[in-house]
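>>> After the sequence you'll find the predicted model.
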Amino acid sequence: MEQNQRALNGSCRVRIPRSDEAMFIHPCTAVFFDMDGVLVDSSTQIAQALAAWSLWTGVDVEGMQAEFQSMTDYDFVRLVAPHLDTELQVRQIQEREELLANNSRGVPGAKKLYAQVPGDLRAVVTNGCRSVACARLRSAGFKDPDVLITSDDVRRGKPDPEPYQKALDSMSLVAPSVVAVEDSIKGATSAKKAGLFVIGYDPDGGSHGLEEVADLVVASLGDITFHWRT
């Protein structure tokens, strides 16, 4: 009851891009964060893990980093190397990622935004595996989320709505007053299909099509403020 009452007191304020004055306010019962690219800047680690795996297997993954970052490891291996043993290749990729995770750092503004949400009203929803997700979050200085949904917890990853629906069910919440923060089209699609209000994060303007899926798109996490009345 206490969680539900506090959830009703939440709001999300977003500064509309290209306007210093306009402010959009949306009711907010909880916040679900994507991890890679929203909370943790893991782009270098992902590039290194992919390069190592490519050397081991001879699979050409040039230009595939964005796809890898927005898919589960299983889906990615099935896409680029259907002829190889999926379980074995996923294990090799994840072991490499976990080794590299100790050098993780937060996306600018992410820790401040994450801390604005009460711990029992936030979740992290990622296509990554649990061991890598935990290692990256802790290395980057984020408190462990009360709810963490990873590829280990679902049968179908993003863009399927299952990951976000699983988070909703885990917290006994209903959309659309739950806000998701996503930086990929696949992630935003997953959240929208689950009924969430989606804020797209596109710092360099390179996520073409994100604005067609997300309800709002911002270039800086500093444009978002979460507030709960006590």
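Right, received. Where do you want to start?
>>> going forward, measure contacts and count neighbours with C-alpha atoms only.
Fine.
>>> Could I get the full set of strands for the protein?
For the chain, the strands defined by DSSP state E occupy 10-15, 23-27, 30-33, 40-41, 105-106, 122-125, 147-149, 178-182, 197-201, 216-218, 224-228.
>>> Of all these, which one is nearest Gln3?
Closest approach to Gln3 among these is made by strand 30-33 (10.0 Å; C-alpha to C-alpha).
>>> Which elements pack onto that closest one?
Using 3 or more C-alpha pairs under 8 Å, 6 or more residues apart in numbering; DSSP states H and E as the contact test, the elements touching strand 30-33 are strand 122-125, strand 178-182.
>>> One more to weigh against that first structure:
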Amino acid sequence: MPLPATFDALLFDMDGTLIDSTPCVERIWRQWGAEVEIDVEDLMAHMHGVRGVDTIARFAPHRDLQTEFEKLLQRELTDLDGTVTITGIRERLAELGHVRHAIVTSAPKVIAETRLDYCRLALPPVQVYGEDVAHGKPHPDPYQRGAALLGVAPGNCLAFEDAPNGIRSAKAAGMTVIALATSHSRDELAEADAVIEDWHALRFVPGPDGRVLVAWEAA
């Protein structure tokens, strides 16, 4: 991906992008998978970047969706042990100033707010949560909504993701995507326009017009 490049807005996934809650999330979902007697490893391979309700519906159609969702929701609200920020994200967010940016996450609002507060990260001005769209990632709905709320064309946006389903969602919406290799291998993230290890790889330079220059840190 050729950088530096200028974008009208930046859109960030949450888990694996801003924060890493993998230890607690996988602990909770492994426990749930065992309880409902499904293939836990298959569940782990396909749950990242997808709304919880969609995962439940796919893997446990024999269970009551709302009951299982509420059970998992309560566990994720109370078990935050091991949740940390992704290396370098505080520095990058501090560079944004008045740049238009949003969070686009598959998590419900209450979980997203709880995790970000736990990590002491402020919410961006615009948020898109799992319950805000009819179709979750990998459908383009979440990122299309984010661009609309920001008042920018999707083609002028840069999205940051960590999971194949999230990459597909942003690409289907027409956005450029940089992936972080935090929860998946580089090979699994090949659909992204570029892959980085953490936020130290980039820098953001806001412009007087509200747009942002994104460059490699070494550039």
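Yep, that arrived. If you're wondering where the values come from, they're calculated on a predicted model, not measured in any experiment.
>>> What value does the TM-score take for this pair?
Here the TM-score for the pair of chains, by TM-score structural alignment, normalised by the length of structure 2, is 0.87; 208 aligned residues with a C-alpha RMSD of 2.0 Å.
>>> circling back to that earlier point, nearest approach to Leu50 of structure 1 belongs to which of the strands of structure 1?
Nearest of the strands of structure 1 (C-alpha to C-alpha): strand 40-41, 15.6 Å.
>>> That closest one maps to which residues in structure 2?
Residues 19-20 of structure 2 are matched to strand 40-41 of structure 1 when aligned by TM-score structural alignment.
>>> With mean neighbour count added, can I get the strands of structure 1 in a markdown table?
Conversion of those to a markdown table gives the following (neighbours: other C-alpha atoms under 10 Å):
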| stretch | mean neighbour count |
| --- | --- |
| strand 10-15 | 20 |
| strand 23-27 | 15 |
| strand 30-33 | 26 |
| strand 40-41 | 21 |
| strand 105-106 | 20 |
| strand 122-125 | 26 |
| strand 147-149 | 22 |
| strand 178-182 | 28 |
| strand 197-201 | 26 |
| strand 216-218 | 22 |
| strand 224-228 | 18 |
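>>> Just put the ones you listed in a markdown table and tack on distance to Val61 of structure 1.
Compiled in a markdown table, the strands of structure 1 are given as follows (distance: least, C-alpha to C-alpha, whole Å):
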| stretch | distance to Val61 of structure 1 |
| --- | --- |
| strand 10-15 | 37 |
| strand 23-27 | 40 |
| strand 30-33 | 27 |
| strand 40-41 | 20 |
| strand 105-106 | 24 |
| strand 122-125 | 25 |
| strand 147-149 | 27 |
| strand 178-182 | 24 |
| strand 197-201 | 25 |
| strand 216-218 | 29 |
| strand 224-228 | 34 |
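>>> could you pull out the helices for structure 1?
For structure 1, the helices defined by DSSP state H occupy 2-8, 43-57, 65-69, 73-80, 86-100, 110-115, 130-139, 162-170, 185-193, 210-213.
>>> Return the most buried member of these.
For the helices of structure 1, the largest average neighbour count (mean count of other C-alpha atoms under 10 Å) is found in helix 185-193, namely a mean of 25.
>>> In structure 2, which residue range corresponds to it?
Counting by TM-score structural alignment, helix 185-193 of structure 1 corresponds to residues 164-172.
>>> That stretch vs structure 1 - mean distance after superposition?
Stretch 164-172 of structure 2 differs from its equivalent in structure 1 by a mean of 0.7 Å after superposition (mean C-alpha distance after the TM-score superposition for structure 1).
>>> wait, which of the helices and strands packed on strand 30-33 of structure 1 is closest to Gly195 of structure 1?
strand 178-182 (8.5 Å).
>>> Give me the residues contacting that closest one.
28-34, 38, 188, 191, 196-201 (C-alpha atoms under 8 Å, 6 or more residues apart in numbering).
>>> Can you tell me which of these comes closest to Gly106 of structure 1?
Relative to Gly106 of structure 1, the closest of these is Val38; by C-alpha to C-alpha it sits at 8.4 Å.
>>> distance of the closest one from Ser104 of structure 1?
According to C-alpha to C-alpha, to the nearest Å, Val38 of structure 1 stands 13 Å off from Ser104 of structure 1.
>>> what about those two, which has more around it?
Neighbours per residue (other C-alpha atoms under 10 Å) separate Val38 of structure 1 from Ser104, with Val38 holding more: 23 against 20.
>>> is it true that the more buried one touches Ser184?
No. Counting by C-alpha atoms under 8 Å, Ser184 is not a contact partner of Val38 of structure 1; they are 9.5 Å apart.
>>> Give me the most central residue, structure 1.
Asp34 (1.3 Å; C-alpha atoms, centre = their mean).
>>> residues contacting the alignment partner in structure 2 of Asp153 of structure 1?
Using TM-score structural alignment, the equivalent of Asp153 of structure 1 in structure 2 is Asp132. Asp132 of structure 2 sits next to Pro142 when contact means C-alpha under 8 Å, 6+ apart.
>>> Ala163 of structure 2 versus Asp132 of structure 2, what's the distance?
From Asp132 of structure 2 to Ala163 of structure 2 the distance is 20 Å (C-alpha to C-alpha).
>>> So for Leu55 of structure 1, which of the strands of structure 1 sits nearest?
strand 40-41 (23.6 Å).
>>> Check the mean deviation of the closest one from structure 2.
Averaged out, strand 40-41 of structure 1 is 0.7 Å away (mean C-alpha distance after the TM-score superposition for structure 1).
>>> chain center to that strand: distance?
10 Å (C-alpha atoms, centre = their mean, to the nearest Å).
>>> next one: stretch 115-123 of structure 1
The answer for stretch 115-123 of structure 1 is 15 Å, by C-alpha atoms, centre = their mean.
>>> same question, stretch 122-140 of structure 2
With C-alpha atoms, centre = their mean as the basis, stretch 122-140 of structure 2 stands 9 Å off its chain's centre.
>>> quick one: buried residues of that stretch?
The neighbour-count check on stretch 122-140 of structure 2 (16 or more other C-alpha atoms under 10 Å) flags Gln127, Val128, Tyr129, Gly130, Glu131, Asp132, Val133, Gly136, Lys137, Pro138, His139, Pro140 as buried.
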